[in-house]
Each structure stands twice: as structure tokens, then as C-alpha cells.
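J.: Generate coordinates for the sequence data below:
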Amino acid sequence: MSDAVVHRIAAIPADGVGVEVVAAGRAVLDALAADSGGRFSFDWAEFPWGCGYYDKTGLMMDEDGLEALRDFDAIYFGAVGWPSVPDHVSLWGLRLRICQNFDQWANVRPVRFHPGVTSPLRKADDAPLDWIVVRENSEGEYAGLGGRNLSGRGPGNEVALQTSLFTETGCERIMRFAFDLARTRQVSKVSSVTKSNAQQHGMVLWDEVFERVAADYPDVATESVLVDAMSAKFVLQPEDLSVVVASNLHADILSDLGSALAGSLGLAASANLNPDRRFPSMFEPVHGSAPDIAGEGLANPIGAIGSAALMLDHLGHPAEADRVRRAIDATTGAGVLTPDVSGRARTDEVVASIIDNL
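T.: This next block holds a predicted model:
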């Protein structure tokens, strides 16, 4: 028992169904820890930040919130957003503030097709589909550079500039991350997403760096695909995908498409990684706060629980992460599904089934 590892985790449920799915993931992780024979446990600290906190204080998180989070082993995040707060305020005030200041530059979004969940793709019925979207998470189109000006000219004359930022360092590190990941998969292939025919500066740099990095990985197959063509490929040739690396905006959109093709955004897990481990990484489901069903016990917890599996991988427990993924598949395969995937189960029923299947 003296060698037990205690993982200090900061939980930020934030808004809407985020509260429900973070509680679900915590229940699964605590069940795993209880079954570990004392090998590891979780020490949770929950922070009340989010839109409700903003309504009370005018802040999405405490001014010293980053300092409070700095020494945790990981951050487990729910969902941010509520009708009372403008989306750009809630996103930049909490989630993006954490991602950018903790240099969580690698966003990993697996696209997983679960047994028992009907996909709108006919190919999913008879072809094994499984790919990962690797998203550059620190710059690109979400760098936050730009501004609004000239409002003094009167209505209809204001100017807004939103500047994308592409650096060789940012492009190269996310591409090497994608290639290293591809080497661990059954199909070693990296597909780069670009739009260099129209974005002749930033995305041409992206293409040039990809070509240079690819030369260091002769064992990994590559392709470079325009983002509009890649959108079509997700639908028409998904069996040809393994690791897809893309800029902040392109990967954000494509990963949501992938999750929809798998059956629901409620299934989608993600990790915001600081691979250098200078700061804690953050794990969250891809779905939003879903105000329309918040508090009704109908939220799909699988995205959050899948994100907990990614956190287990990051914390050095790959076998336990695989247990969680198998338990999810056993649950969906048994037809224990929430309404977003045409089921009748409630959130707590899905959680109980996953824990039973561990």
C-alpha cells in the first residue's frame, strides 16, 4: 500500500451537462481505483468555474486560477457555455485560457465506432473504421490575434481582423506528434489536411513543413488532402484513414464530422495534451453543454468516460484505459444507450452498466 500512486486531478464540470458527465467519469475512475488493489487512487479537487460563476463574479474562472491548476497531474473538464453568456466570452475565459497558457498544443480526438450504435455511414456496417484526428491546439485560426476598430465611423463601417498564425515550430511539433502516433497503430499513415490553394501563406508553410517532417518517417505512409476533399473522404473513404493531422480550425470541424458519422457527438472523447509535461493536460468530451437537456439525466456520458480513458493513458495506466474502452463497447453492444443514439437509458444507467462491465 505504501507504493500506491495518488493522482491529483482538478475537476471542472463547468456548465450544463458538463456537471453530469464529469460526475459519470469520476464514478468510473473511482471504481477502477477501488479495484486496483491499492495500486493507485484519485485525489479530486473540484472548481466551480463556468458561466454560473461568471453570472456571480464577472469572471469565468478566478484570476489566479491558472496558478491553482498548475500543480495538478491532470484536468478533467466538462463543457462550457450557457445562453446567458456570449460564447466567445465563455470559451476564451475558461477553456481556451487553460489550453493556451498551459501550452496544450496537441489535441487528440479519436473517432470510434461502437457496437450497437447505428452509424449513418453504410460502410460502418461491414468495414472496421477507426481513425484519430490530431489537432494543432495552440495557434492557427484560433490564435486570437486581431481586433475590431473604426466603429467611430458609424453603423456599418466597423472593421474586424482575425489573423491566423502558423509557425514552423507549431507545425513541426504537431506533425511529429502525429507521425509518432501513427507508428503505434496497425495502419501507419498520416493524412495532412491543408488549404494551400487558397491560403497561400500559412498553409503553404504547413505543407512545406509536412513534407520535410515526412522525410524523417520513411516507414509511415502519407498524403496531403485539401480540407474540402477531406470532408468528402470522411464520408466516402473513411477506411483509408488512420491519423489525420490538421490545423486548429480544420481539425475542430473534421473531428465533429467524424463523431457525427460514428453516431453522436456525445460519444466523442478528446485530450488537450502538453506533451512536454511542463503543465497539466486536460481531458474533455467534445460535446457542448446542451442546455436543452441539462439536469434531466439524459446526457450521454460516453464521451466523458472515453476522455477519462485517455487520461488513464496519459497517467501511465494503459491497461486500465483499455478496460474502460472495452466496458464502453460491452455497454453499447448490450443496447444500453442514451436517447441521442436512439436508446432509452438514462445517464446513470449507462454509467452503472459500464462499471459492471469493467
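J.: When you work out contacts or count neighbours from here on, use the C-alpha atoms and nothing else.
T.: Noted.
J.: The chain: strands as residue ranges?
T.: 5-14, 40-46, 74-79, 106-112, 130-136, 140-149, 159-165, 189-194, 221-226, 243-246, 269-273, 281-285 (DSSP state E).
J.: Count the neighbours of residue 208 for me.
T.: 14 (other C-alpha atoms under 10 Å).
J.: Equivalent analysis for residue 181, please.
T.: There are 17 residues near residue 181, going by other C-alpha under 10 Å.
J.: Check residue 158 too.
T.: 12.
J.: Relative to residue 7, how far out is the residue nearest the centre of the chain?
T.: Computing the C-alpha centroid of the chain and ranking residues by C-alpha atoms, centre = their mean puts residue 270 first, at 2.4 Å. Separation of residue 270 from residue 7 (C-alpha to C-alpha, to the nearest Å): 19 Å.
J.: Residue 243 is in contact with residue 191, correct?
T.: Yes - the pair residue 191 and residue 243 qualifies as a contact (C-alpha atoms under 8 Å) at a distance of 6.2 Å.
J.: More neighbours: which of those two?
T.: A side-by-side neighbour count of residue 191 and residue 243, using other C-alpha under 10 Å, places residue 243 first with 26 against 23.
J.: Now do that one against residue 322, distance only.
T.: For residue 243, the distance to residue 322 - C-alpha to C-alpha - is 19 Å.
J.: In this structure residue 358 contacts residue 324, no?
T.: Yes - using C-alpha under 8 Å, residue 358 is in contact with residue 324, at 6.4 Å.
J.: Compare those two (neighbour count), which wins?
T.: residue 324 (25 against 19).
J.: Burial check on residue 92, number of neighbours?
T.: 15.
J.: Now for it: which residues touch it?
T.: Contacts for residue 92 (C-alpha atoms under 8 Å, 6 or more residues apart in numbering) come out as none.
J.: and for comparison, fold this next one:
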Amino acid sequence: MKNYHLAVFPADGIGPEVIAASRQVLRKLEQLHGGVRFETREYGWGSDHYERTGAMMPADGLRQLEKGGFEAILMGPVGSRTIPDHVTLWGLLLPIRQGFDQYVNLRPMRQLDGVASPLRNPAGHPIDMVCIRENSEGEYAGVGGRVHRQRPQEVALQSIVFTRTGTERVMRFAFDYARQHGRRLVTNVTKSNSMQHNMVFWDDIFQEVATGYPAQASDQQLVDSMTARMVSQPETVDVFVASNLFGDILTDLGAALTGSMGLAPSANLNPERRYPSLFQAIHGSAFDLVGRNVANPIASIWSVQLLLEFLGETELAARLMHAIETVLREQRVRTRDLGGTSSTTDMTEAVCRALETEPVFAKGR
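T.: Predicted coordinates for the structure are as follows:
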């Protein structure tokens, strides 16, 4: 029996609903596969914790997680109607990303069969992109401040931080990912025409790293024109590596192009596994959907698939991906973001049924 220890954060908004769906899928995988178990410990940190204590998590939160011996963290969306977004983000998610050196944010954007894209000719422009986003520094390094508040001379500074180590390692990850997954092209997303210091530095390191992968095709695109390329020529976009801010923006665009933010997973990775990695749907808290059992759980379930893949459970990951694809291709169960009326429960149960119809899992390891 292989036991995995997962920290689970239902977090905010529809988080408890989509995380419950993800846990149901994990239980189904346990039932179908006799050789694996997912032991979970739930943490109630997030906006409710902030309302009670004035903090999104305890002061020793990272230490608690590190001592827990977790291989991974499964988290719901973080955000509140009553707490400023910068407080919720810097109070929980970013401290975990930075404290656990989760320097790769992996976000697949693929239009699945049975899901409509807002593009006019999706068949002629297939979408299958992967963003490798630098996740620990860049525009979200948190360096800066404000002085002379509420005065005419008030100044706000937010410094972008690129280190050679941080930039080089995420670019090597992008090239390694492309090679390992048979991807044809790695695109460097930049803005070095106007940001003549940090983004030129970024470009220089990309070129240095690219020379170590002579068999891998690569190109470069300014971030503004990258948005147009993703819309008008998405079939030319394969793997792209981007800074924290650029990757954040471009992946929301990519998710929308694939048909719904409800289909957008992510993985925050510490590739060396010195710390647990974090898996989370990238949609928001969706306050208007809370408690109505109508949220699409696929983004969170797909994040579980990324978790399984990262843990090395490739068979389980492949079977779960196949189940997701089957449910969406058949179009019998559709949540409202996909133009249907099915519930969160309906979609979750459909994925579990699709898992049951797969060939029987091998027992044991």
C-alpha cells in the first residue's frame, strides 16, 4: 500500500464545494485501486480564519505544514467580498508559494472535445498550450512600499525582482518539460522593448538556456502581441515561459479561450520536492455561486490529475484525465458555465462513473 499525505484547504467561496468534489474523486480512485491511499488533513485557514483572528493563517502556518510530512497541498480558491484581495493573497497563497519555493506555476490550457470555444473556428485553430510561469519572484516579489500617504507627494514603489538563479531554473524547467512531453516549441514571453533592464536580462538568460537544448525549437514574443497570437493563431502556441505577472494574465486569457474558467487547473511546484507542492483551480471564489451546488468542479478535479502526475502516479493521472475527457465529450452533464443545468454533484458523479468504466486497475504495486 502506497500512502500519500495531503494537506487540504477548502478555503473560500465555492472552495469547499469543489474541494469536496475533488476528495470524492480521490476516494473513488482509492476504491478502484487497491494499492494507493490518500490520507488528508483539513486546514480551515483562509478568509473565515482572518475574520476570527486577523490573519489568513497562523504565524507558524508554514512550520505546521512542513512538520506535517505532506507530499502535496490541495487548495480551493482564496478571496473574500469583505477583505481586500491583496490581504487574502499575501496572507495565504503567496507565503506558501514563496516559503515552500514553489517556483514553477504549471498551467495547461487545452480545449477538450465537447467544449465550445469563443473562437470562431476552433477546429481550425486547436488550443493545447502550457504556461510555465515563474512563481516566486518577478513582479510578485513583494518588494516596495508607500511613503507620504494621503499627501500630494505620496509615492508608491513596487520593484520587480529577477535573479539569475530564479530565472534560469524556471526556463530550464520549461525546456525539460517540453522535451519530456514531446512538445515542439518553447516561447519566451517578454517585454524587453520597453523594459530595457530586467526583461533584457530575462531574454539573455533564455538564450543562454536555449543553447543547452539544441534539438528544441524556441522563439520569442512580446507579451502584448502574445495575447493576439493566442487568439488569432493559438495553434502556434505550445509551451511558453513567462514572468509571474505576464503568466498570470495570459493564463486567464488561455482558460477563457478553452471554453471556461471552470476548466482551468494549476500546479505550484517545488520540482526538487524539498517542500510540498500546491494544486489549485485558478478560478476565483465565485461568491454568486456559493451554496447553490452549481459550480463546475472540473478545474479542481483536473488539479488533482496534475497532483497525481507530479506524485508519479502516472496510471491514475492518465485514467482521471480520460474520465474528465469522456464526461465533457459526451456532453450529457453540463454545468451552467458550459451552457447546461447540471449541478456540481452531477458533474462529480459523472467523473466517478467514467472512472468505473475504465479497465480494472491492477491491484497492489
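J.: hey, what's in contact with both of residue 191 and residue 243 of the first structure?
T.: Common neighbours of residue 191 of the first structure and residue 243 (C-alpha under 8 Å, 6+ apart) do not exist.
J.: Counterpart of residue 122 of the first structure over in the second structure?
T.: Here residue 122 of the first structure is matched to residue 120 in the second structure, going by TM-score structural alignment.
J.: Next one: its match from residue 231 of the second structure, what distance?
T.: Distance from residue 120 of the second structure to residue 231 of the second structure, by C-alpha to C-alpha: 10 Å.
J.: same deal with residue 121 of the second structure?
T.: 11 Å.
J.: Please apply the same query to residue 98 of the second structure.
T.: 32 Å.
J.: Please apply the same query to residue 151 of the second structure.
T.: For residue 151 of the second structure, the distance to residue 231 of the second structure - C-alpha to C-alpha - is 43 Å.
J.: When those two are compared, which one has more neighbours?
T.: A count of neighbours by other C-alpha under 10 Å puts residue 231 above the other of residue 151 of the second structure and residue 231, at 16 against 8.
J.: ok, the more buried one - contacts?
T.: Residue 231 of the second structure neighbours (C-alpha under 8 Å, 6+ apart): 119, 257.
J.: Would you mind measuring from the alignment partner in the first structure of residue 165 of the second structure to residue 143 of the first structure?
T.: Following TM-score structural alignment, the counterpart assigned to residue 165 of the second structure within the first structure is residue 169. Separation of residue 169 of the first structure from residue 143 of the first structure (C-alpha to C-alpha): 14 Å.
J.: which of the two has more neighbours?
T.: residue 143 (17 against 10).
J.: what's around the closest residue to residue 313 of the first structure other than its chain neighbours, how many residues?
T.: Nearest residue to residue 313 of the first structure in three dimensions, chain neighbours excluded: residue 321, at 6.0 Å (C-alpha to C-alpha, 6 or more residues apart in numbering). Look at residue 321 of the first structure: counted by other C-alpha under 10 Å, it has 24 neighbours.
J.: what do you get for residue 242 of the second structure?
T.: 26.
J.: Equivalent analysis for the one 5 residues further on, please.
T.: The local packing of residue 247 of the second structure (other C-alpha under 10 Å) involves 23 other residues.
J.: check contacts around it.
T.: 131, 132, 133, 134, 241.
J.: The last one contacts residue 129, doesn't it?
T.: Think residue 241 of the second structure. No - with contacts counted by C-alpha under 8 Å, residue 241 of the second structure stays clear of residue 129, the gap being 10.9 Å.
J.: okay, the two: which has more neighbours?
T.: residue 241 (28 against 24).
J.: who's in contact with the more buried one?
T.: Per C-alpha under 8 Å, 6+ apart, neighbours of residue 241 of the second structure: 131, 132, 133, 134, 170, 171, 174, 186, 187, 188, 189, 247.
J.: ok, now which ones touch the fifth one?
T.: Going by C-alpha under 8 Å, 6+ apart, residue 170 of the second structure touches 103, 104, 132, 133, 134, 241.
J.: same deal with the third one?
T.: By C-alpha under 8 Å, 6+ apart, the contact set of residue 133 of the second structure is 104, 105, 106, 107, 170, 241, 242, 243, 244, 247, 248.
J.: which residues do residue 120 and residue 231 of the second structure both contact?
T.: In contact with both residue 120 of the second structure and residue 231: no residue, using C-alpha under 8 Å, 6+ apart.
J.: Make CSV out of the strands of the first structure and add distance to residue 30 of the first structure.
T.: Listed next are these as CSV, based on distance: least, C-alpha to C-alpha, whole Å:
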stretch, distance to residue 30 of the first structure
strand 5-14, 11
strand 40-46, 7
strand 74-79, 13
strand 106-112, 23
strand 130-136, 27
strand 140-149, 35
strand 159-165, 41
strand 189-194, 35
strand 221-226, 40
strand 243-246, 31
strand 269-273, 19
strand 281-285, 16
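J.: Nothing else from me, thank you.
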